[in-house]
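In: structure of the sequence below:
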Amino acid sequence: MNGTLNKVMLIGHLGDDVKMHYFDGGNCIGRFPLATNEVYINKQTNERITSTEWHNIVVRNKAAEICEKYLSKGDKIYVEGRIKSRQWQGDDGTTKYTTEIQVTEFTFLTTKKEMEGNNNNTGNSNRQQQQQPSVNEPARPAHDYNMNVPDPDDDLPF
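Out: This is a model prediction of the structure:
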């Protein structure tokens, strides 16, 4: 293989609301922290351990505006993008470094309110889904908002 690959796929929960920054010329970026968890059992103590990893997420322009409008702290989202490291001079003159995920695609999965509703009403299958657009498509009706999730009535061969 002659090429290289820089691709990241994450499913996690927003650690804060999307913070927007606008530039001259109309461009903007949105930033938010994303938490991913790994859960395992400690074999020595038989204790359930959760390890959380935090990721700095960056979305640009229209995608940033969509995220700011529809996402809030605690919402679950799928993001796809690439790792980008950058450096800058801090106010004290020291060089600072950060690693970010530059998002190229995303899909809204569930809101914090929906997850809390599922925990309280596990038997309620007639719950309405919230309209959630994708970065590459305009908003669609709620029943068709995520093409990656199979319809529960679909007869899958596996």
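In: going forward, measure contacts and count neighbours with C-alpha atoms only.
Out: Fine.
In: so the residue sitting nearest the centre point of the chain, which of the three states?
Out: Residue closest to the average C-alpha location in the chain (C-alpha atoms, centre = their mean): Ile77, at 3.3 Å. Following DSSP: H, G, I helix; E, B strand; the rest coil, the label given to Ile77 is strand.
In: please provide the structure for the following sequence as well, for comparison with the first:
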Amino acid sequence: MNNVVLIGRLTKDPELRYIPESQNAVATFTLAVDRPFAKDKQADFIRITVFGKQAENCEKFLAKGRLAGVQGRIQTGSYKNKEGATVYTTDVVADRVEFLDRGDKGSGMGGESGFGFDRPESKGFPEIPEGFQALEDDDDIPF
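Out: This is a model prediction of the structure:
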């Protein structure tokens, strides 16, 4: 089984290109994924490759700093650089990319959450409105 699920922020805008023979779209970007148990804020920088219409949508709607979720598989490879040395690569080939914050591509992440309001001090969770009543038990669910 080769399955990866990641959530992180883009380190730069996606780069879109087209494969000459087939004109299939290919987008690449790097996702910064936090290490949850690191003592000093650390992240892994993971290169993502996505194909087809989804690649075009990534280029259109994602930008540096935007939050994205990626599901895919790990793929390794290698190539010879200009000096003739072999360079080994590890990428995630995405089957699915979800845009986890809203707004247009140009809005970035400066002060706005992308949902049309400033981020509350509660670590990104909206406040519970007054008068909200939680369900007491499963019998209150209407289905």
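In: picking that back up, ok, the aligned residue in the second structure for the residue nearest to the centre of the first structure to Thr30 of the second structure distance?
Out: Alignment note (TM-score structural alignment): Ile77 of the first structure maps to Ala68 of the second structure. From Ala68 of the second structure across to Thr30 of the second structure, the span is 11 Å (C-alpha to C-alpha, to the nearest Å).
In: which residues are common contacts for these two?
Out: Taking C-alpha atoms under 8 Å, 6 or more residues apart in numbering as the contact rule, Ala68 of the second structure and Thr30 both touch Leu10.
In: need the contact list for His55 of the first structure.
Out: Pro33, Leu34, Ala35, Thr36, Glu100, Ile101.
In: grab the nearest non-local neighbour of the aligned residue in the second structure for the third one.
Out: Spelled out, that is Ala35 of the first structure. Correspondence of Ala35 of the first structure to the second structure, assessed by TM-score structural alignment: Ala32. Using C-alpha to C-alpha, 6 or more residues apart in numbering and skipping the chain neighbours, the partner closest in space to Ala32 of the second structure is Phe45 (4.6 Å).
In: what's the helix or strand for the corresponding residue of the first structure for that neighbour?
Out: For Phe45 of the second structure, the aligned residue in the first structure is Trp54 (criterion: TM-score structural alignment). Applying DSSP states H and E as the criterion places Trp54 of the first structure in strand 47-60.
In: again with Gly81 of the first structure
Out: Assigned by DSSP H and E, Gly81 of the first structure falls in strand 76-89.
In: tell me what that strand is packed against?
Out: Packing partners of strand 76-89 of the first structure (3 or more C-alpha pairs under 8 Å, 6 or more residues apart in numbering; DSSP states H and E): strand 8-14, strand 95-110.
In: of those, which approaches Lys84 of the first structure most closely?
Out: Closest to Lys84 of the first structure of these, according to C-alpha to C-alpha: strand 95-110, at 5.3 Å.
In: what residue of the second structure matches up with Gly93 of the first structure?
Out: So, by TM-score structural alignment, Gly93 of the first structure is matched to Gly84.
In: re the thing from before, for the residue nearest to the centre of the first structure, which non-adjacent residue is spatially closest?
Out: Ile77 of the first structure's closest residue in space is Phe108 (C-alpha to C-alpha, 6+ apart), at 4.6 Å.
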